[in-house]
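Chemist: give me coordinates for this.
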Amino acid sequence: MSASGLKLRDYQAECIDIIDSLDGGAHLVQMATGLGKTVTFANIHRHGRMLILSHRDELVAQPVKYFDCPVGIEKASRHSNGEPVVSGSVQTLSRGTRLQRNFKPGDFDLIVTDEAHHALAPTYQKIVDYLQPRLHIGFTATPNRGDGRGLDHVFEDIVFQRDLLWGIRRGYLCDIDCMQVEVDWSTKGVSAWRETSS
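Modeler: Alright, predicted model coming up:
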């Protein structure tokens, strides 16, 4: 049973066991959308404080309901207050001196990066490098970035993988129904509009 009262699926429990066995370092977990990344990372056994890094407002708020302990929020005008778990906006924590004013290196034993395919951005690196957690776990559905840059610059390895096909074949996700749409117009010759700074 999870902290929020949900029954963990076997693969979620397996992922948590693997993470629990890690001594430290930076590692990646791949789980397809719909397989429960948030439930999984909310149930990692904590050995100190946890920081969750997210890049969108809804992702900052989403994990709160899955924890059985107080969760602080670091986003815009909202500030945490020493809670065991903090969910923070990357944009907020990387801007100005907020990170240094509110936290010190070693404050967090574990950093979880949600949507970890964004973790190559300097904003993420600034936060993780400053806080120096014992363990950094990235969760993503898509470890292969569109720009071809590898996440091996941030994470040492992928410790757990369950992709879309795995989820569909085992009945956790619905099958994909694809449709092709043909149109009788062309964008050939249409130029892209670009805003210029004055």
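
Chemist: every contact and neighbour count from this point should use C-alpha atoms.
Modeler: Will do.

Chemist: ok, which stretches of the chain are helices?
Modeler: Using DSSP state H, the helices of the chain run over 10-20, 37-42, 57-61, 90-94, 98-102, 122-131, 164-169.

Chemist: tell me who's in contact with K104.
Modeler: Applying CA atoms under 8 Å, 6 or more residues apart in numbering, one finds that K104 lies in contact with Y130, L131.

Chemist: so how far is G25 from it?
Modeler: 19 Å (CA to CA, to the nearest Å).

Chemist: the structure of the following sequence is requested for comparison with the preceding one:
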Amino acid sequence: MATLVRRLERLPVPDLLVIDEAHLAMAATWSRVVNYYRARGTRILGLSATPTRLDGQPLGDLFGALVCGPSPRWLMAHGFL
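Modeler: This next block holds a predicted model:
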């Protein structure tokens, strides 16, 4: 990740940046990447099966909106898990 951050200005600016495990994107390094590309018009999509963080920081602050799917309890009750 440190190499990516050092080379941001040399990389092409994507139309869409997809971040898996988005709950980890609140870290300073990922925040720098997200903010860099957002400032250049890149749309950001964060994906996570863990929409809450142990430190209490909301993901919506970085991604703008949080869309939650069904809970594991609901999925189990309806035979999906």
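
Chemist: most packed of the helices of the first structure?
Modeler: Mean neighbours per residue, mean count of other CA atoms under 10 Å, is largest over the helices of the first structure for helix 37-42, with a mean of 21.

Chemist: just the strands in the first structure please.
Modeler: Using DSSP state E, the strands of the first structure run over residues 25-31, 50-54, 71-74, 85-89, 110-114, 135-140, 157-162.

Chemist: to Q100 of the first structure, which of these lies closest?
Modeler: strand 71-74 (13.0 Å; CA to CA).

Chemist: what range does that closest one cover in the second structure?
Modeler: Alignment of strand 71-74 of the first structure against the second structure: no match, by TM-score structural alignment.

Chemist: report all helices and strands that that strand contacts.
Modeler: Packing partners of strand 71-74 of the first structure (3 or more CA pairs under 8 Å, 6 or more residues apart in numbering; DSSP states H and E): strand 85-89.

Chemist: how about the strand it packs on: buried residues?
Modeler: Of the residues in strand 85-89 of the first structure, V85, V86, S87, G88, S89 count as buried by neighbour count, 16 or more other CA atoms under 10 Å.

Chemist: okay, the residues you listed in CSV with distance to E58 of the first structure next?
Modeler: Shown next, in CSV, are these (distance: CA to CA, whole Å):
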residue, distance to E58 of the first structure
V85, 17
V86, 15
S87, 11
G88, 11
S89, 10
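
Chemist: between these, which is nearest A42 of the first structure?
Modeler: A42 of the first structure has its nearest neighbour among these in V85, at 9.4 Å by CA to CA.

Chemist: re the thing from before, redo the strands of the first structure as CSV? Include distance to I127 of the first structure.
Modeler: Shown next, in CSV, are the strands of the first structure (distance: least, CA to CA, whole Å):
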stretch, distance to I127 of the first structure
strand 25-31, 14
strand 50-54, 9
strand 71-74, 13
strand 85-89, 11
strand 110-114, 10
strand 135-140, 11
strand 157-162, 20
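
Chemist: make TSV out of the helices of the first structure and add distance to I158 of the first structure.
Modeler: As requested, these are arranged in TSV below (distance: least, CA to CA, whole Å):
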stretch	distance to I158 of the first structure
helix 10-20	11
helix 37-42	15
helix 57-61	22
helix 90-94	22
helix 98-102	28
helix 122-131	18
helix 164-169	16
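
Chemist: quick one, which of these is nearest to N144 of the first structure?
Modeler: That would be, of those and by CA to CA, helix 164-169, which comes in at 13.6 Å.
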